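J.: Could you look at this predicted model? Sequence included:
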Amino acid sequence: MTAPGRRSSTFSRLLRHGFTDPSAAERLLESTELTAIRDDPVLLDALGATADPDLALLGFVRLLEAQPDGTAQRELLDTVIAAKPLRDRLLGVLGASAALGDHLARHPHDWQALVTYEPEDLHPGVEQFERGLAEATDPVSLRVAYRRCLLSIAARDVCGTTDVAQTAAELADLATATLRAALALARAAAPEDAALCRLAVIAMGKCGGHELNYVSDVDVIFVGEAADSTGSTGSTGSTGSTDSADEQKALQAATRLASHLMRICSESTVEGTIWPVDANLRPEGRNGPLVRTLSSHLAYYQRWAKTWEFQALLKARPVAGDIELGEEYIAALDPLVWQAAERENFIADVQKMRRRVVENIPAAEIERELKLGPGGLRDVEFAVQLLQLVHGRGDTSLRSGTTLDALRALAAGGYVGRADAVQLDEAYRFLRSMEHRIQLFRLRRTHLVPAAEDDQRRIGRSLGLRTDPVAELNREWKRHAAVVRRLHEKLFYRPLLDAVAQLAPGETRLSADAARERLVALGYADPASALRHLEALASGVTRKAAIQRTLLPVLLGWFADSADPDAGLLGFRKVSDALGKTPWYLRLLRDEGAAAENLARVLSAGRLAPDLLLRAPEAVALLGDGDGRGGGLEPREREHLEQEILAAVGRSENDEQAVTFARGVRRRELFRTAAADIVASYGTEEAPAAADQGALVELVGGAVSDLTAATLAGTLRAVVRGKWGDTLPTRFAIIGMGRFGGHELGYGSDADVLFVHEPRDGVDEQEAARAAGTVVAEMRRLLQIPSTDPPLLIDADLRPEGKSGPLVRTLTSYAAYYRRWSLVWESQALLRAEPVAGDEDLGRRFIELVDPLRYPAEGLGDDAVREIRRLKARMESERLPRGADPTLHTKLGRGGLSDVEWTVQLLQLRHGWAEPGLRTTRTRRALAAACAAELISGEDAATLDEAWVLATRVRNAVMLVRGRAGDMFPSGGRELAAVGRYLGYGPGHVGDMLDDYRRTTRRARSVMEELFYGA
């Protein structure tokens, strides 16, 4: 029994050496197996140097217990105490890997694999590993031999004999040797298959790149040919099919061999598994044949392969089987790999794939995801591969499949700044080291940093962090991840600025040709102009240039994410030229997180918003986070707009000056609304959810309608003030009609209105009529004065008698007309009537006058319903523009705005008298009320609503992109792509957008025909 004093002394020593459970360690040290050396300080010091002394001691005792007899135990003990290299390697492995400790306990003689310490053992290659696996005669013995080799790799790793890159290369070489051994076993089991075919195993992914993890799928592609084939790429047709019976038999034989190889490596036995062999990177993935001929592979990549498949081929390397055939495969596909950057939407495809990976990470894991999360290993790999594909076409030095080698080559060639490359190299090595130590513990495939403090402590100590391992590990991890998060800026955009800023003449930098090449890959159509803009913005030693050099790398990425990067960069230069000397401008972009991204989105989304901004660049301030006093992108309420405009009218010297100010407010607020719309629509990979699209439509419709009402109110006040002072001889009101009355105006909509007046007491009717006519004429004149602002056109054609009738009537005249002459279409038009400006009481009484017309008691009669249907059919046949595609015209086309609105309005006319919810000027509210009243099914209502929202969004998009209104999708490719980007469709998905539009409106047309025509 241990004396108390000695126990206390041992307990303290164990704590000092890093044991976390000294009591358990004391019990283990008292075991009979350690009798001979328990007091030897060498053992305790060696255990204290491991990642987890408790785990190392337990593993060592288990290994001693597993020895067959006392002689074997004494040999192990003597060797460990006498030989420091073995002691450090064995205990180092036991303290880092519970799984390898289990292996040694099952195979107690395998510790002797760590005794050899010769130059060849320091950095073994494929041949040495093949010798280590040579005695394996079946899958079980292959697993044992594999783990024995893995034991030596782990020992060199944890002792620092090899760095992380060398360890990863050794693991890839061991995988190569294992694939060869597995293929040999498969061939021995089926010699007749082996005789029929040539089979090449192409390593992909980390194995192909010589940078494998401890536990990872080994990605492969199989190439097969008949045994007597030369591997010619011209032996099959373009589909990859063949009529040769011998070749078919050879492929079948090769497939059986490949399948057997995969089973040998992947299946579980009493010794566990080696690793899964994954062939899903092959053409057509899981749906494609496991083995193809070389010509079939080539035909697929020439016709069908996606960008990511060429990116994957960067790491392709023949490793097993028929190496000559494998090299023919690489030689045949290599030219296609280095042409991938010329593909349309190349950069966008690669970035989209990266975003999709991040989006698929469970929310609960994203902060602990070492490989796939933001700032993780995949970020470095993707960025390096992107640069390789862009610049590797002309520079063969960049064509390494190994990430760190490629990064060094990029730095040497000036494609990446040297300091940036060093930072990325350090970050990548640290993150890979963490990944290795996490996987080594249980030999399980994972990239999640464990949450448990004990696990983090072991990882930190294994990386040499000993003062406070947990805190130091998390601090270093976050620091390196932060460096990686900036990799897109650092690796892709910053060198473009270095190429033009000319601030460090001694530095290697991109050549002009390489800079243009990179800009083309990013989607810039005019790289020469883009370089000139960058030079103008980034050159010089002024504070402005310095801040812009900080901002531009991020902005360039956002511009590249748009349909028109050139327009975004040009717009930024113009805004910066206008505001660059304004102190708040660059400070806003630098310090407010949202402002710079919002500006980039707005400048590259089309013509309307940038045109509005460039007429008043100070509106950039709206793009910030907002200050509660009109800042930010939240549309302002109509009341506040009216107050601002009316106050300015009161200060103006004349009516023209007043209206000029009102137009300025309108310009600013149109920009605010357009910017809010664009910012909300951008940045998503898929189209926004239907509810979000509807919210955006209502935001735009409400904001533009309120702004139009406030502008008309200000113009009316200016006219009255300029001609009559404070009081007009007649009461005057403006009634909004159509989309204006429905709060559904688009950016390019006319303002449909009716004008109504009523003479004041004691005023002659003719005088009142002349005054009202003057007001209307002056308002129209003032609003039509030529200007660079978007026009505000007043359309009064919905008035009684149309263009033939007077522009303005008294309320009594309206009553007489509607009583005697009103037609059913006028009742339908009045469904949208709502007072928008002028005398509120007169506006209210006008609505009281027309309510019985638009919500007729007992609904419409059959004759009226037939008349409405006849008018709709006539409009469809006569008003659709010649040559317009009826499936894509947003207003009059199949399932478009007209179809939905006429259907809803017929329901209002027929049932509004009985259903209060239908008494609204707004289409979506009326549709929802009809559904609530069970006049239409929920499914049909949703179909009509979706089509109406989509058609409205398209009309808004056309105006934003082209700067002028239109009811058709643009015909130009770039404009069409910009509309798609606004609607949430990424590059290359314009066809999907048009297909979705046709499908949505086709369903709406079917509902409309049933509900409106009774079909």
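T.: The structure has been received and is ready for your questions.
J.: From now on I want contacts and neighbour counts done on CA atoms only, so please keep to that.
T.: Fine.
J.: what's the distance between residue 500 and residue 400?
T.: Computed as CA to CA, to the nearest Å, the residue 500 to residue 400 distance reads 28 Å.
J.: again, but for residue 327
T.: Counting by CA to CA, the separation of residue 327 from residue 400 is 15 Å.
J.: thought residue 388 was touching residue 396?
T.: No. Taking contacts as CA atoms under 8 Å, residue 388 lies outside contact range of residue 396: 9.4 Å.
J.: Of these two, give the one with the bigger neighbour count.
T.: Ranked by neighbour count (other CA atoms under 10 Å), residue 388 and residue 396 place residue 388 first, with 27 against 12.
J.: residues in contact with that one?
T.: 398, 399, 406, 410 (CA atoms under 8 Å, 6 or more residues apart in numbering).
J.: what does residue 510 give?
T.: 413, 414, 415, 495, 496, 498, 499 are the contacts of residue 510 under CA under 8 Å, 6+ apart.
J.: picking that back up, residue 500 and residue 400: who's more crowded?
T.: Comparing residue 500 with residue 400 by neighbour count (other CA under 10 Å), the higher total belongs to residue 500, at 22 against 19.
J.: Just give me how far the helix or strand harbouring that one sits from the chain centre.
T.: Assigned by DSSP states H and E, residue 500 belongs to helix 494-501. Averaging C-alpha positions (CA atoms, centre = their mean, to the nearest Å) puts helix 494-501 26 Å from its chain's average.
J.: ok, structure two:
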Amino acid sequence: MFTTRDFITAGFDDVERARTFLGAPELAPCDPAHLLEGLSTAADPDQALLSLVRLAERCPDVTGFVADARIRPRLFRLLGASEALTEFLLRHPDQLSLLRLDDAACGQQSAGELRRRALESVGADGPDGQWVAGTAGPEGAQALRVAYRAEIVRIALRDLNAADPLAVMPSVGAELADAAAAAIEAALAVARADLAQHYAPDDVAKVRLSVIGMGKCGARELNYISDVDVIYVHEAEGLEESDAAGIAAALASAMSQIVGSSGMEPGLWEVDPNLRPEGKDGALSRTLDSHITYYERWAQSWEFQALLKARHLAGDAALGRDYEAAVAPMIWSCSERDGFVESVQGMRRRVTENIPQQEVARQIKLGPGGLRDVEFTVQLLQLVHGRADVSVRVRDTTGAIRDLSEAGYIGRTDAIDFDSAYRYLRVLEHRIQLVHLRRTHLMPTKDSARRALARAAQPPSAAKRHSAELLMDRWQQTKRQVKSLHERIFYRPLLATAANLSTDEVKLSPEAAQARLAALGYLDPQGAMRHIEALTAGVSRRASLQRQLLPILLGWIAEGASPDAGLLGFRRISERLGESPWYLGLLRDSNAAAERLCRILSSSRLLTDWLEVSSESVAWLGSDDELKPMPAEQLLRENAAKLRRHNNSESGMRLVRINRRREMLRTALAEGAGLIDVEEVGASLSNADGACVQAALTVAEKEESDQRELITDVVVIAMGRQGGQEIGYGSDADVMFVHRTRDGADGQAAQEQATRIVTRISQLLTAPLKPAVPAEIKLTVDAALRPEGKQGALVRSLDAYREYYRKWALVWERQALLRARPMAGDEALAAEFMEVVDHVRYGTGLSEDDRREVRRIKARVEAERLPRGADPALHVKLGRGGLSDVEWLVQIIQMEHAGEHPALQTPSTLPALRAIADAGLLEREDAELLDAAWRLATRVRSATLIATGRPSDVLPRSWQDLEAVGRWCGYEQGGGGHLEEDYRKATRLARQVFEREFYGFH
């Protein structure tokens, strides 16, 4: 009747066997179409068909279920998903009546109802917590086990036929845990009846025993088959403690045997008491006082993590509640222990390391990206934050994820991802265990088993659409997602910092907060408290996150030079960003971003201003890649795109100038994070300036072309430190302007046009804009190094430059040309100009007269340009051993030897210095001394502007400013004095080299 294709479409692996079984006489009453329809919804149609035949042999009435459209899918989903439950139904055909339950009866049952039914199964009677079974011995155990497995069949029917298995997973785990607790309660009742043969009934009745659930059972998220971890606590009046302990232990042992020993009806699961104090070596049951004493004196951190799930399961409920209340304060204060966070993290690593190598790739529970990653992450967050925030004190994982997200400890998106991944992994675990009701957490290796798992994990309507390949793809994707979230959140350094704070400090109580602020070095604790109160007031998620972060951030802010200014800056930026969802989440999730921001805000007035007006740039702090300076080509493309979108020159240049400030900020943040050195800083800032000048030239030429034909090409040549790509954050742009008249154009007209263009460049770079660019450091173009200085033409033609340098170039002009570098404009014209320049600066060597002139000019600069009253030992530019000394020495060697050593032909000081040492023109040790002095002087010069907001070429004299500069230069707190000592030493040694090599002093 059915084709091979029909069987394959339904999901059968063995088509011929399926044909044979469908023709079995036991199934003759069934409509074949109903059979195939039902089997197609089964996870494993082959197994479901075999199980149906076996059931029909034992109980022919089961064939009637196939015709019932309501029962049919439930039957086949169960038979195809669980061989173990099929075996149970074969042993107890009367339990097939479970399939007839209506939706209400098959739905989730309350814990009380489950307990009532379990106690009823063993005929228990007596006061609550002291039930005694009417059916004792093996018969009682048998009755209990049958009743429990009947509940499992009912739960599995609900689970397997759910429209959304992930949605019902938490309620399934909760009901499984409640069923296990009910079974333990009934087993205790049987144990009391059994103990009547060995102990006086009155003595047994005097012992109040509470079974405390741990792990998944305690958290009400149990698997279908799992050890049930427990702890026993007892109390007794009128008995010696040794007698009470003996009876309690006997009750516990008997209960465990009743639940788990072999028998006609197999055992349910192992009752595992090894989480008790002292583990296997400890007493099986203790009094409440004994438990408390142990936890107060000897318990290890992992034991408190385990107690997070502790819940009374069975026995004396009042004693169980007393136990929960007694251990709760210890659970929620355990994170204050030294090294607590690190110990939990270490335990998770050990769990992973102890997985057999052949199982790692198949582990759903213990392996990387598995259930344990979710559970450890959630538990650590709860234990660290729960001591001050009662809202996250829940036992179950999905509830904890929800509450941690609502309180702001996990981002909303991360919480959704974590929750869905956890549910999916638990559903896989449940389906794998249902097959044989065996404890396993391993992904099957056989393709047929994986295909069955893929179908079982889906609702009946979608089962046929899921293959083994889709299953493995989704599982691997889920593992990657969980592993990423786990590594980012579980190893979040903020956790360790938060754990080291007292509860009062975490809660930001006014007294504790002000005392801590004063201890940290805040000069105005009351003012700081006003900022804290403004940031944390209210019940919004933002305020909640601020309350979570500030106790930690306050310490990092205090590590800067000015904590009070840093906290004010943090408030300004936080208020500027308002409800931006990424901002506080970034600080919570990224230790790098939080620490970098705090230290920048308390160390740099300038960067605080820049971040306030460009607050989206805070996002860069969480990524080293985002902080990497943009390449020159990318900056040029960005500026060109902005200009194309804005016909208005002022609008376009405003965006270009914002771009420049943005890149200056990016560079400063990267320098502050230690990601780039002074050479890279100079190159990055020069690239930003170059892109800005190129944009200004583009606008100026367009404005000119809108009025008249362009008859000349213009290039901008960078000079000085700009040419060497060695500028700081507030440097001007030393330049020369060159033009070349286009063919057929009038030379004088071209000169006039070029003058208009270069004049307009300066205006575009410095003119006030509407609206203004906040916190901008304007780029001033300085053409004073052109031929004849300020007396000469602002712009000259290429031929005029060639002629001038051929006839009139002085030695100082040759020296200035050592730094010449194309900055903007026509590339071909720039290349021709550089050919002229190269001949002048490298091609003629250095005569003795030239050498004397260079020395004379240098001596005059030292005598005349050093500001009156300035300490020559502390002036970073013109002082002894400072920038000028190093650069002039390098340049005189370049002028003398660059013609014969091409490696010296570079406009940058440090590459030239390295080439000089490589060529043997300077001792390597001397070159290293000069390099160190130059780098330190450059860093100090930039740091002064960054830290104080004021440009200066002198090492600060005030303690506060010197401290701020020192912190920016990488010195520890209180290291301003060390900076000055190091600077004096470095420049003194550099000056000795300079005087010996430049002046010939020995």
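T.: It's in. Here the structure is a predicted model, which is why all the values come from computation and not from measurement.
J.: follow-up on the earlier one: go through the contacts of residue 388 of structure 1 and flag the ones preserved in structure 2.
T.: Contacts conserved in structure 2 for those, counting by both residues aligned by TM-score structural alignment, their matches' CA atoms under 8 Å: 398, 399, 406, 410.
J.: Which stretches in structure 1 count as strands?
T.: With strands called from DSSP state E, structure 1 shows them at 197-203, 218-226, 277-278, 291-292, 317-321, 730-736, 751-759, 794-795, 808-810, 834-838.
J.: Check the gap between the spatially most central residue of structure 1 and residue 349 of structure 1 for me.
T.: Within structure 1, one residue has its C-alpha closest to the average C-alpha position: by CA atoms, centre = their mean, that is residue 355, at 4.2 Å. Using CA to CA, one gets 10 Å for the distance from residue 355 of structure 1 to residue 349 of structure 1.
J.: again with residue 1005 of structure 1
T.: 35 Å.
J.: Same check on residue 767 of structure 1?
T.: On the measure of CA to CA, residue 767 of structure 1 and residue 349 of structure 1 end up 69 Å apart.
J.: For these two, indicate the residue with more neighbours.
T.: Legend: neighbour count by other CA under 10 Å for residue 767 of structure 1 and residue 349, higher for residue 349 (18 against 13).
J.: That one -> structure 2?
T.: Residue-level alignment of residue 349 of structure 1 against structure 2, with TM-score structural alignment as criterion, gives residue 343.
J.: top of the contacts of residue 510 of structure 1 by neighbour count?
T.: Using other CA under 10 Å as the neighbour criterion, residue 415 leads the contacts of residue 510 of structure 1 with 29 neighbours.
J.: so where do the helices sit in the stretch 451-600 of structure 2?
T.: Remark: helices assigned in the stretch 451-600 of structure 2 by DSSP state H, counting those that start in this stretch are 468-490, 493-499, 503-507, 510-520, 525-536, 541-558, 563-577, 581-589, 591-601.
J.: Out of those, flag the one nearest residue 672 of structure 2.
T.: Of all those, the one in closest proximity to residue 672 of structure 2, counting by CA to CA, is helix 591-601 (7.3 Å).
J.: Could you pick out the longest helix of structure 1?
T.: The helix that spans the most residues within structure 1, counting by DSSP state H, is helix 690-724.
J.: Now do that one: which range of structure 2 does it align onto?
T.: Applying TM-score structural alignment, one finds that helix 690-724 of structure 1 aligns to no residue range of structure 2.
J.: Report the aligned residue range of structure 1 for whichever helix or strand residue 833 of structure 2 is part of.
T.: Assigned by DSSP H and E, residue 833 of structure 2 belongs to helix 827-842. Under TM-score structural alignment, there is no match for helix 827-842 of structure 2 anywhere in structure 1.
J.: And that helix, what does it pack against?
T.: Packing contacts for helix 827-842 of structure 2, counted by 3 or more CA pairs under 8 Å, 6 or more residues apart in numbering; DSSP states H and E, involve strand 712-718, helix 798-807, helix 811-817, strand 821-825, helix 883-897.
J.: Tabulate those (JSON lines), appending distance to residue 984 of structure 2 and mean neighbour count.
T.: Written out in JSON lines, the entries for these read as follows (distance: least, CA to CA, whole Å; neighbours: other CA atoms under 10 Å):
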{"stretch": "strand 712-718", "distance to residue 984 of structure 2": "32", "mean neighbour count": "25"}
{"stretch": "helix 798-807", "distance to residue 984 of structure 2": "40", "mean neighbour count": "15"}
{"stretch": "helix 811-817", "distance to residue 984 of structure 2": "28", "mean neighbour count": "19"}
{"stretch": "strand 821-825", "distance to residue 984 of structure 2": "33", "mean neighbour count": "23"}
{"stretch": "helix 883-897", "distance to residue 984 of structure 2": "13", "mean neighbour count": "23"}
